[in-house]
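# Structure here, sequence nowhere to be found:
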């Protein structure tokens, strides 16, 4: 049951002036960027812009009503900050007003170290949604999956909770515990998970040899030095292989994105020339183009890129550019579909605005916003159970068979250090890569 008390009192001139001054001042704020981030932007004030006086009067009236009639006294600062949060959060899921802790967390995450669970989140139908857990973090070890909905954080329901508030609740001192209640599509009942917060040190690039000639390189998040780390990872693979690679799998699954420049740097490692990505927004400073420098570090050897529904933003820039240039085959399932660029503007009070200022486009002009990158070859995750087979008789088993006196084949025996039952898409990518290498060697 609700009880309403109406009071039609006209706002005082002082409060009306306050509301107009506030909104006018906010219109002067200029963003500075994430791909998520990029550079400083200059927002000139349009001299012909007409202030919405009716809306400003409404704002001033609401402000006064709250100050006079709300059940508790509310500080001016709290009301004004809530107004700013409302303006940003009402634009799209990725725009936000960052208070000091959230701003610090954002800066730490792009540098590769922060305290918490290691999880990238968004909003879906009013609930906090897992975009992807970051590799080797409490979230990934607890088995959280992309598309999980977090419906409670400890005892706090997340319905209509902002992303920033959820991040604030989930971060904390390493070693402290937290309980999440998860709604998963494949489960009939909510799943309760208890995690221990850790100091999240993200190594954004990892590599290993799958078998002689075939390397594997995993990027878990795009940080400032990811391009440099990819280059060093390829050099370590070549050293372990004792020569150039014959093929490479680039794994971007469950990579939530990161820094725009880092995504362009990674693509540049594999392209010899051409456009990587371009952005388009309302202001001149949001029109950016990233071009590849001469030199493909793999010298054109076959490349397969793995993506899935947790591959977002900067991951989609990489996959889209390599796909458009026909430099790689994209395998897996459709990506997340975040095709917008957020600009981060530091304010003078240890706060910042994170605001969507542009959309990005692949070299062919595709916008993947709400669409995602479609793989060239769709492979869904699965578990393989090998069938037992009876041993059949071969020629060599027959009494009196003729021996083969030819010299032994020089072909290397291939034994992949890979558990196909655990990672079916990776196994399929390796099979495809073998075929591409064989096909290339014969033509």
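Yes, it's here. No experiment lies behind these values; they were computed from the predicted model shown. Numbers count the residues shown, from 1 in each chain.

# from here on, contacts and neighbour counts on C-alpha atoms
OK.

# Show me where the chain has its helices.
All helices of the chain, identified by DSSP state H, fall at 13-26, 53-69, 76-89, 100-111, 138-141, 163-170, 226-241, 260-270, 314-324, 424-441.

# Use this one as the comparison:
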């Protein structure tokens, strides 16, 4: 049941984590780690600390201003035990566990944002494409300072997530701070989030664009189908491919491995190191490169996390692609979901993953080969230049080509690269690589 968390996020209803039982396994693995695999010997129980725990529980029950039942106290104790390990470990109640299982199917209810915690605040890691959050203009790096008017400062991630959950169609107001500016409100309605993980099109003849929004169970299969359709639409071998992983918060480990496998013929893709059985894994290419080894550029940014970093790091280390954009998020840990009784589960960090060259991305991220920051594109109006073909009595083209006077030619169709500076730069680089490689 190995998977990569997308951070402690709003998935589930607001995109909480990645993976479902059917998708967790990178290889067949037991649902729960066998006893004795985490340590060679068990330390004796800390009796003094257990006595303190029991005493605290009794004091709360006796003195707290309102009655608190044993079940609530024990569940809160479990949540605290996990939340203090790292930002990605958590106790999943029945509802959370069910939503976690649904998240990798690509359909769940919520806002469509991935969040993490930073300095006591809730920070947007990335909005998911075509969701209420992305349509409302929420951006990676925004801080959520209030939820329906209530400050988030000092709240746990679980508390903030619970407040952002709700019925489909209900409206919620988030107060955001962007780049240290003045707080502003965004009101949006919760919706059923249907996420298509792969989008693809030809930017120009010969140049393919593939965007992966997150890594779901079938993402590898979807990329394979996209490559086949792009080749068919182009009518011949492609000249180059842009793989866009910007604002992709991650997903299922196996899906990331499958995606890389579509672009390389041999070599290591990723490996993991941990303490429990089956946490030390190695994944290598199977030799089924479907990209025909054409030049390739991978786009990343600060919203590219987890499985996205596995893909970018592998293609970078294998010298298969030029990585362009800005440094990625830096989540290099693997979470395992351990089912408990009563439809509950633990999601705990069990391993770190490493790129083929042995790099740990944890808290550092993937540094692009070429840094290109986000910028606005402003197209200047082209002046009505007087051309040779406008001159009366001009000579015709010696090779029989048609004259091209001022204003001739159809207006080009609007394309994604027209107002996406990073994508435009990636396309320009790809064209250069294609020319120099003789394609």
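Received it, and whenever you're ready, just let me know what you need. Quick caveat: nothing in here was measured; it's all calculated off a predicted structure.

# What value does the TM-score take for this pair?
Here the TM-score for the pair of chains, by TM-score structural alignment, normalised by the length of the second structure, is 0.88; 407 aligned residues with a Cα RMSD of 2.1 Å.

# just to revisit the earlier point, which of the helices of the first structure is buried the deepest?
Most buried of the helices of the first structure, by mean neighbour count (mean count of other Cα atoms under 10 Å): helix 314-324, with a mean of 26.

# which residues of the first structure does stretch 56-73 of the second structure align to?
Aligning stretch 56-73 of the second structure against the first structure (TM-score structural alignment) gives residues 62-79.

# Can you give me the end-to-end span of that stretch?
Start-to-end span of stretch 62-79 of the first structure (Cα to Cα, to the nearest Å) is 11 Å.

# likewise stretch 138-151 of the first structure?
Counting by Cα to Cα, you get 18 Å between the two ends of stretch 138-151 of the first structure.

# Please apply the same query to stretch 245-259 of the second structure.
12 Å.

# what range in the first structure matches that stretch?
Stretch 245-259 of the second structure corresponds to residues 252-266 in the first structure, going by TM-score structural alignment.

# what residue of the second structure takes the place of residue 106 of the first structure?
Using TM-score structural alignment as the criterion, the counterpart of residue 106 of the first structure in the second structure is residue 100.

# doesn't residue 19 make contact with that match?
Yes. Counting by Cα atoms under 8 Å, residue 100 of the second structure touches residue 19, with 6.8 Å between them.

# Looking for the alignment partner of residue 16 of the first structure in the second structure.
Mapped onto the second structure by TM-score structural alignment, residue 16 of the first structure lines up with nothing.

# ok, now which ones touch the residue most central in space within the second structure?
Nearest to the geometric centre of the second structure sits residue 249, at 1.7 Å (Cα atoms, centre = their mean). Counting by Cα atoms under 8 Å, 6 or more residues apart in numbering, residue 249 of the second structure makes contact with 6-7, 114, 125-126, 213-214, 303-308.

# Which two of those residues have the greatest separation?
Greatest spatial distance among these (Cα to Cα): 7 and 213, at 15.0 Å.

# Leaving out sequence neighbours, find the closest residue to residue 316 of the first structure.
Distances taken as Cα to Cα, 6 or more residues apart in numbering place residue 373 nearest to residue 316 of the first structure, at 6.4 Å, with adjacent residues excluded.

# now the one you found: how far from residue 425 of the first structure?
17 Å.

# Longest strand in the second structure, please.
strand 345-354 (DSSP state E).

# what's that one packed up against?
strand 90-92, strand 268-274, strand 333-339 (3 or more Cα pairs under 8 Å, 6 or more residues apart in numbering; DSSP states H and E).

# Kindly indicate which of the contacts of residue 249 of the second structure lies nearest residue 297 of the second structure.
Nearest to residue 297 of the second structure among the contacts of residue 249 of the second structure, counting by Cα to Cα, is residue 308 at 13.9 Å.

# And that closest one, what's its match in the first structure?
Match for residue 308 of the second structure (TM-score structural alignment): residue 315.

# My guess is its match contacts residue 252. True?
Yes. Counting by Cα under 8 Å, residue 252 is a contact partner of residue 315 of the first structure at 6.2 Å.

# still on that earlier bit, contact partners for the residue nearest to residue 316 of the first structure?
316, 319, 320, 334, 335, 336, 337.

# ok, the second one touching residue 305?
Yes. With the criterion set as Cα under 8 Å, residue 319 of the first structure and residue 305 qualify as a contacting pair; they are 6.9 Å apart.

# and for these two, which residues touch both?
Common neighbours of residue 319 of the first structure and residue 305 (Cα under 8 Å, 6+ apart) are residue 330.

# Now render the helices and strands packed on strand 345-354 of the second structure as JSON lines, adding mean neighbour count and distance to residue 170 of the second structure.
What follows is these, written out as JSON lines (neighbours: other Cα atoms under 10 Å; distance: least, Cα to Cα, whole Å):
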{"stretch": "strand 90-92", "mean neighbour count": "23", "distance to residue 170 of the second structure": "24"}
{"stretch": "strand 268-274", "mean neighbour count": "21", "distance to residue 170 of the second structure": "41"}
{"stretch": "strand 333-339", "mean neighbour count": "24", "distance to residue 170 of the second structure": "30"}
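
# Can you say which of those is nearest to residue 389 of the second structure?
Taking Cα to Cα, strand 268-274 is the member of those nearest to residue 389 of the second structure, at 55.3 Å.

# for the closest one, packing partners?
Packing contacts for strand 268-274 of the second structure, counted by 3+ Cα pairs under 8 Å, 6+ apart, involve helix 253-261, strand 282-284, helix 307-317, strand 345-354.

# The last one maps to which residues in the first structure?
Under TM-score structural alignment, strand 345-354 of the second structure corresponds to residues 352-361 of the first structure.

# what's the answer for the second one, then?
The aligned range for strand 282-284 of the second structure in the first structure is 289-291, by TM-score structural alignment.

# compared with the second structure, how much does the matching stretch deviate?
Stretch 289-291 of the first structure, aligned to the second structure and superposed, deviates on average by 1.0 Å (mean Cα distance after the TM-score superposition for the first structure).

# nearest residue to the aligned residue in the first structure for residue 131 of the second structure other than its sequence neighbours?
Alignment note (TM-score structural alignment): residue 131 of the second structure maps to residue 137 of the first structure. Distances taken as Cα to Cα, 6+ apart place residue 118 nearest to residue 137 of the first structure, at 5.3 Å, with adjacent residues excluded.

# quick one, what contacts the one you found?
133, 134, 135, 137, 138, 139, 140, 200.

# Now do the contacts for the third one.
Same thing as residue 135 of the first structure. By Cα under 8 Å, 6+ apart, the neighbours of residue 135 of the first structure are 118, 202, 220.

# could the residues you listed go into a markdown table alongside distance to residue 271 of the first structure?
Output for those, formatted as a markdown table (distance: Cα to Cα, whole Å):
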| residue | distance to residue 271 of the first structure |
| --- | --- |
| 118 | 31 |
| 202 | 26 |
| 220 | 21 |
